[in-house]
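Chemist: starting from these lines, generate the structure:
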Amino acid sequence: MSIKKQIPYDEGLDNTLNLLQEGYLFIKNRVSQYQSDIFETHLLGQKVICMTGEESAKIFYDSELFYRNGATPKRVQKTLFGVGAIQSMDGEAHIHRKNLFMSLMTSSHQNQLAKLTMEKLKNSIKIWENEEQIIIFDELNEILCRVACQWAGVPLKESETKKLAKEFSSMIDAFGAVGIRHLKGRRFRTKSEEWIKDIIEKVRLGEIKAEEGTALHAMAFYRDLNGNQLDSHMAGVELINVLRPIVAISTFITFSALALHEYPECREKLLTRDSNELKMFVQEVRRYYPFTPFLGARVKKDFIWNKCEFKEGTLVLLDVYGMNHDSRIWNNPDNFLPERFRERKDNLFDFIPQGGGNPAKGHRCPGEGITIEIMKSSLDFLVNKIEYDVPNQNLNYNLSRIPTLPESKFIINNIRRKI
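Modeler: Next up is the predicted model:
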């Protein structure tokens, strides 16, 4: 007697249009509709299995059952990650290159970046005080671009900052887009890759000095499992994969500003500058607001789990946004409650805004600690270093848009330095 069972099937020849229309809620809506943590659908002309829940995440991050090579659509590789980058690698080669990224994202590096972010933010106050208004998202893009390049040892002229920040931001904005947004992201990725490839080549020729221990030096002289240097293009792609995610934190910081505005009762606790209070607030921002909608992998070999059959090569999507709002994992998931993290134990598979599993051996983002520390530093700045007003604006964010932001990108004015 077969143990295979019929999992819910999402009707329609292809549901890509529904995905584009529903965005972050695509999987969550169907999990609710079918009352099942697993269902089958068709996207971009192929069969796809969608999953949610902690147990699903544990399976999804089992390297014996799933691989990443070929799981990320080319359209995402050509905008967000770069073709052939670490996100699409598996096995020993992936672990070897992951160790390179991990070496750049230690607690020491996290603290350096947080300190540098605070310095740049404080330096901006004098300028902000004389501006009619400041758009938080746009300003943080540029500030974090400066931070990322200075920390990584990448030479960046002040006159180039706005342009590079725009290129990085467009790459991020394009990964879930179609049409002009997508094409714009691809064009900017090409430009950035050419720029960074030239820098890598000049470092190798000795025309640009790269200090040992910096990301620029590490990428320029990294050797793979066979002892070969990456070609200058791929070294540049991976260096962008260090810089771009730091700039992407501007999205989380914009949602932090929104949370401060929507939940002003939280501000008093943050005035203490207590690191744990800052971290709880930051973690709740990462849980509550939309960032990563879902993650993809392909089935490595046929297997049956939970009486459901997974065939080799099948694309599987894990619902990140839905898990962040799952009442089985979180009490009152639709309420913003930073205190939920006060006694919460670390779990590699139920809170995965930047991926799950072991960051050293698997595909969890190695820069998660950097994200948290930069967010804490920025939150401390917004609460304890400046005062500001929030004028009337459209603060709604559209969950059908991937990635999404408040429509106004959060505007502040009448900015004053706190004494």
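Chemist: going forward, measure contacts and count neighbours with C-alpha atoms only.
Modeler: Fine.
Chemist: most centrally placed residue in this structure?
Modeler: Closest to where the C-alpha atoms of the chain average out (Cα atoms, centre = their mean) is Gln354, at 5.7 Å.
Chemist: so that residue sits against Thr292, correct?
Modeler: Yes - between Gln354 and Thr292 there is a contact at 7.2 Å, judged by Cα atoms under 8 Å.
Chemist: hey, which helix is longest across the chain?
Modeler: Counting by DSSP state H, the longest helix found in the chain is helix 232-262.
Chemist: right, and the helix or strand after that one?
Modeler: helix 267-270 (DSSP states H and E).
Chemist: identify each buried residue in that following helix, please.
Modeler: 267, 270 (16 or more other Cα atoms under 10 Å).
Chemist: how about the strands in this protein?
Modeler: 38-43, 46-51, 66-67, 134-135, 294-299, 303-305, 308-310, 315-319, 386-389, 411-417 (DSSP state E).
Chemist: so for Leu225, which of those strands sits nearest?
Modeler: Relative to Leu225, the nearest member of those by Cα to Cα is strand 66-67, separated by 19.0 Å.
Chemist: just how off-centre is that closest one within its chain?
Modeler: Distance, stretch centre to chain centre, for strand 66-67: 20 Å (Cα atoms, centre = their mean, to the nearest Å).
Chemist: compare with the first, here's sequence two:
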Amino acid sequence: MSLRRLPGLLTEGYAFISRTCDNVGTDAFRVHAFGRPVTFLRGADASRLFYGGQGRFTRAGAVPTFVQHLLQDEGSVQGLDSAAHRHRKAMFRALLTSSDAGRIVDLFAEDFARAARYWAEQDRIALHSQAELLLTRTALRWAGVPLAGTSVRHRARELSAMVDWIGLVGPGNWAARLLRRRTEAWAAGLVSAVRAGELSPPGRSALAVIAGFRDDHGDLLTEEVAAVELINVLRPIVAVSRFVTFAAVALMTHPHWRETFAQGTEADLQPFVHEVRRYYPFFPAVPGRTTEPFTWQGAEFAAGELVVLDLYGTNHHRSLWELPEAFAPERFRDWDGDPHTLIPQGGGDSVTDHRCPGEPMTIALMKEAVRLLTRSVTYTVPVQDLSVPLNRGPALPREGVLLAGVQPVG
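Modeler: Model (predicted):
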């Protein structure tokens, strides 16, 4: 395992780990940061190690404080391990994969139609910001949060900032963390109102379930932790706006797929969505800390060592994907579903590991977004820069994807 220097991480962004691996001819290398070793890994074998279910890694203490407080905050499921993690994770899986979870697609279609009527009154729109707004409305409705008395625009701003500013330090991150404090106070108020009987959301809604959830010791979550977990349901749904935006870019730059889906042909819809998730950058990497000493592929790991798994690089690894820099949904027609090769939202098993339990919902929302963008509205694409810079994360097209002359169909 090679020892490298860290500065490239700050300038190369998503490409840093893969370029370094390519340069040294290995899928693992170490750097020294702040006097301690940090190991970077990529590839399916690395994912199997990282998510192997053997208890070799913990998320506790792995994420920098400025990131944790903005994205997950303290007390969330991502900071738990072992039985406590499995128990809390089961609640999220029940919420995000039950038959009721499918209702979100219908709500999204309703909110898209509502948004399209507004878009038709504008000369042009920035799709990403509009997708954040409409997915916030969808997420709130699905979670059982009453819209009366709730500013969807304010919630959209706050939930989006948790993702938009995660890769930065300094004033931008501080401002986003202040917004999060406001969101947490709002969410804690909802939990308090449910427990006091002042608010009665649908029984199987996220708000009702989280407000009444008991941990593995039989205790209700504190209002603060319940608020964090409610946000951890809402925020990822809003973050799907990035995948929706990337799907629109793919439809624009590969118009034959737009024509295919506009005609109602759906045989390649899921392969298309998988390829959007593989090809375009979402979160670049995920950190963990070793819980015990072990040896892997000849390298020695000490307990407490920081290890970072390259999500983006694994999704573009030449040993896993033929022509990885080509956008080719056809590659997923016969894909075997290996959970350690396509890992935009983490690898491994969503039941026992830290893989995102909302992944099926993400895929369902993306498929519906493709249907709606190709069949429910017409629009023109102004001249714009659709390139995606990789030196800042989470990445987005430079201009947020502009649509002009949007008109609902029918």
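Chemist: rewinding a little: the longest helix of the first structure against the second structure, how far on average?
Modeler: Compared with the second structure after the fit, helix 232-262 of the first structure shows a mean deviation of 0.4 Å (mean Cα distance after the TM-score superposition for the first structure).
Chemist: so what secondary structure elements neighbour that helix?
Modeler: Secondary structure elements in contact with helix 232-262 of the first structure, counted by 3 or more Cα pairs under 8 Å, 6 or more residues apart in numbering; DSSP states H and E, are helix 136-152, helix 158-174, helix 180-205, helix 215-221, helix 275-288, helix 368-384.
Chemist: need those helices in a markdown table (columns: distance to Asn29 of the first structure).
Modeler: Listed next are these as a markdown table, based on distance: least, Cα to Cα, whole Å:
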| stretch | distance to Asn29 of the first structure |
| --- | --- |
| helix 136-152 | 29 |
| helix 158-174 | 24 |
| helix 180-205 | 26 |
| helix 215-221 | 41 |
| helix 275-288 | 17 |
| helix 368-384 | 28 |
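Chemist: to Pro264 of the first structure, which of those lies closest?
Modeler: helix 368-384 (10.6 Å).
Chemist: I'd like the helices and strands packed on helix 232-262 of the first structure laid out as JSON lines, including mean neighbour count.
Modeler: Shown next, in JSON lines, are those (neighbours: other Cα atoms under 10 Å):
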{"stretch": "helix 136-152", "mean neighbour count": "22"}
{"stretch": "helix 158-174", "mean neighbour count": "20"}
{"stretch": "helix 180-205", "mean neighbour count": "18"}
{"stretch": "helix 215-221", "mean neighbour count": "22"}
{"stretch": "helix 275-288", "mean neighbour count": "21"}
{"stretch": "helix 368-384", "mean neighbour count": "22"}
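Chemist: for stretch 352-361 of the second structure, measure first residue to last.
Modeler: End-to-end span of stretch 352-361 of the second structure (Cα to Cα, to the nearest Å): 18 Å.
Chemist: likewise for stretch 139-151 of the second structure?
Modeler: End to end - Cα to Cα - stretch 139-151 of the second structure spans 13 Å.
Chemist: returning to that earlier point: dump the strands of the first structure to TSV, plus distance to Ile127 of the first structure and mean neighbour count.
Modeler: Shown next, in TSV, are the strands of the first structure (distance: least, Cα to Cα, whole Å; neighbours: other Cα atoms under 10 Å):
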stretch	distance to Ile127 of the first structure	mean neighbour count
strand 38-43	47	20
strand 46-51	47	20
strand 66-67	48	23
strand 134-135	10	16
strand 294-299	38	22
strand 303-305	57	12
strand 308-310	56	16
strand 315-319	41	24
strand 386-389	13	16
strand 411-417	10	18
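Chemist: relative to Ser378 of the first structure, which of the ones you listed is closest?
Modeler: strand 386-389 (11.1 Å).
Chemist: can you name every helix or strand that that closest one contacts?
Modeler: strand 411-417.
Chemist: what is the aligned counterpart of the residue nearest to the centre of the first structure in the second structure?
Modeler: Per TM-score structural alignment, the equivalent position to Gln354 of the first structure in the second structure is Gln345.
Chemist: grab the nearest non-local neighbour of that match.
Modeler: Closest residue in space to Gln345 of the second structure, ignoring its immediate chain neighbours: Cys356 at 5.8 Å, by Cα to Cα, 6 or more residues apart in numbering.
Chemist: number of nearby residues for the aligned partner of that neighbour in the first structure?
Modeler: Matched to the first structure by TM-score structural alignment, Cys356 of the second structure sits across from Cys365. Neighbour count for Cys365 of the first structure, taken as other Cα atoms under 10 Å: 22.
Chemist: so who does the residue opposite Thr380 of the second structure in the first structure once aligned touch?
Modeler: Alignment note: Thr380 of the second structure maps to Asp389 in the first structure; criterion TM-score structural alignment. Applying Cα atoms under 8 Å, 6 or more residues apart in numbering, we find Asp389 of the first structure in contact with 412-415.
Chemist: what about the closest residue in space to Ala85 of the first structure that isn't next to it in sequence, neighbour count?
Modeler: Leaving out its chain neighbours, the residue that sits closest to Ala85 of the first structure by Cα to Cα, 6+ apart is Glu238, at 6.4 Å. By other Cα under 10 Å, the residues close to Glu238 of the first structure number 25.
Chemist: cool, thanks, talk later.
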